[in-house]
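1. structure of the sequence below:
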Amino acid sequence: MHGPDASGWSLVALCVVTGAHGLLRMRSGVGEQRRAAGGEALMGFGMAVMAVPAAAFSPPWWVWSGFAVVFGAAGLRALWDARTDAHQLHHLVGAGAMVYMAAVMAGSAGRPHAGTSAGVPLLTGALLLYFVGYVLLSGARLVPVPAGPGRAAGTGDAVARGTGWGERPELARACRLSMGIAMLIMLLTL
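-> Okay, here's the model as predicted:
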């Protein structure tokens, strides 16, 4: 594999791993965490399919239309859940980005590099700005906070509490960061 194919397959692998981690997190005993993990698993696997290089898999337009329907339904679910959980707004934006990319791919199915490049469309630019901010914020949340006065080192550590590695919050944050970066890459190549 050379060039874009190699980076495309790397992106596929990253998205599959984050989707698989979402599936593992769905075993949580907390319903809210299961729903969020399910949405992230759907996003990870959906992004993996979208990232497969066109030389390996170039589906017809109706497959991308099906993606738009699936992620449209996921967006409606996120909108409904946003009444009680503000994090669902991020899932709403992510599902909207997936619908947008599926619609673009459906429009260009069977026509590689159709049209001319007239710059970045407004919606793509807005999504890029959102995901740049999300990636920066998610990355900042992964930076460890040093122990201060009155706070013991390792307080709140999932390993110290004896929970499984699939329920560690830092892994969930790292997966969200990875999906944010993958979304940026996919939007840049759109």
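
2. for the rest of this, base every contact and every neighbour count on C-alpha atoms.
-> Noted.

3. how about the helices in this protein?
-> 3-25, 31-51, 61-81, 88-107, 122-142, 158-161, 169-188 (DSSP state H).

4. report the angle between the fourth one and helix 169-188.
-> I take that to be helix 88-107. Interaxial angle, helix 88-107 versus helix 169-188 (axes from the mean of the first three to the mean of the last three CA atoms, to 10 degrees): 30 degrees.

5. so how far is helix 88-107 off the chain centroid?
-> Centroid displacement of helix 88-107 relative to its chain, using CA atoms, centre = their mean, to the nearest Å, is 10 Å.

6. and this one, please, so the two structures can be compared:
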Amino acid sequence: MHGPASPGWLLVALCAASGAYCLLRMRSGVEEQRRAAGSEAVMGFAMAAMAVPAAVFSPPAWAWPGYALVFGVAALRSLWWARTSAHHLHHSVGAAAMVYMSVVMTLSPGSPGGHHHAHGGSGAPLLTGALLLYFAGYVLASGARLVPAAAAPASGAGAVPGGAGAVTGWGDRPELARACRLSMGMAMVAMLLTL
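-> All right, here's what the predicted structure looks like:
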């Protein structure tokens, strides 16, 4: 994480904006969407914090094990909720990736607290590669889902805006949630590349 300043700040902005939008999605009337949005908000803000350039802020020694603990609990929670929604499996993989990156940062050589400033060589190449493949595939699949489909024909003159199946608020729009997930997937790929 903590690479060069300019890309680091762009990553911070992207993750923080995604986390903020996910907080807004937590106001949804759909319980499953609120639950997913909460997990994604935590992930977005934590990724933003991890991406802050090292020249600006070097976390204390306890921060990386703290991240690992928080995301270990989040991974277990997401596994529990995966019984009802397959999307929570993705949350589990994301939280496990955050645990992995936190452990790598704890154990990597460098400044106090295991904070490394150099790129490469600190993670397990096979695990890092597997996570990179997973998130690259997730990014491609998420991007494909954002491609607009052919417009559906109007359902007749009697169609009522706001009827069954209509979107009630901009926070409930599925394409915005997908764009948020896509941006966090890209951020995860960028963070894994720095290990």
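
7. can you pull the TM-score for these?
-> Once the chains are laid over each other, their TM-score by TM-score structural alignment, normalised by the length of structure 1 reads 0.88; 183 aligned residues with a CA RMSD of 2.5 Å.

8. for T116 of structure 1, find the nearest of the helices of structure 1.
-> Of all the helices of structure 1, helix 88-107 sits nearest to T116 of structure 1, with 13.9 Å by CA to CA.

9. of the helices of structure 1, which approaches R151 of structure 1 most closely?
-> Comparing those by CA to CA, helix 158-161 comes nearest, at 15.0 Å.

10. list of residues touching the closest one?
-> G154, G164, W165, E167, R168, P169 (CA atoms under 8 Å, 6 or more residues apart in numbering).

11. now the buried members of those.
-> Neighbour counting by 16 or more other CA atoms under 10 Å classes E167 among the contacts of helix 158-161 of structure 1 as buried.

12. is it possible to get CSV of the helices of structure 1 that adds distance to A114 of structure 1?
-> Listed next are the helices of structure 1 as CSV, based on distance: least, CA to CA, whole Å:
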stretch, distance to A114 of structure 1
helix 3-25, 18
helix 31-51, 18
helix 61-81, 14
helix 88-107, 9
helix 122-142, 17
helix 158-161, 50
helix 169-188, 16
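
13. and the ones you listed: which comes nearest G115 of structure 1?
-> That would be helix 88-107 among the helices of structure 1, by CA to CA, at 10.8 Å.

14. next, the angle helix 61-81 makes with the closest one.
-> Going by the same axes, to 10 degrees, helix 88-107 of structure 1 makes 170 degrees with helix 61-81.

15. before we move on, the earlier item: closest to R35 of structure 1 out of the contacts of helix 158-161 of structure 1?
-> Closest to R35 of structure 1, out of all of these and judged by CA to CA, is E167, at 13.7 Å.

16. map that closest one onto structure 2.
-> Counting by TM-score structural alignment, E167 of structure 1 corresponds to D172 in structure 2.

17. how far away is that match from Y138 of structure 2?
-> Distance, D172 of structure 2 to Y138 of structure 2, using CA to CA, to the nearest Å: 21 Å.

18. next one: V42 of structure 2
-> Using CA to CA, V42 of structure 2 is found at 19 Å from Y138 of structure 2.
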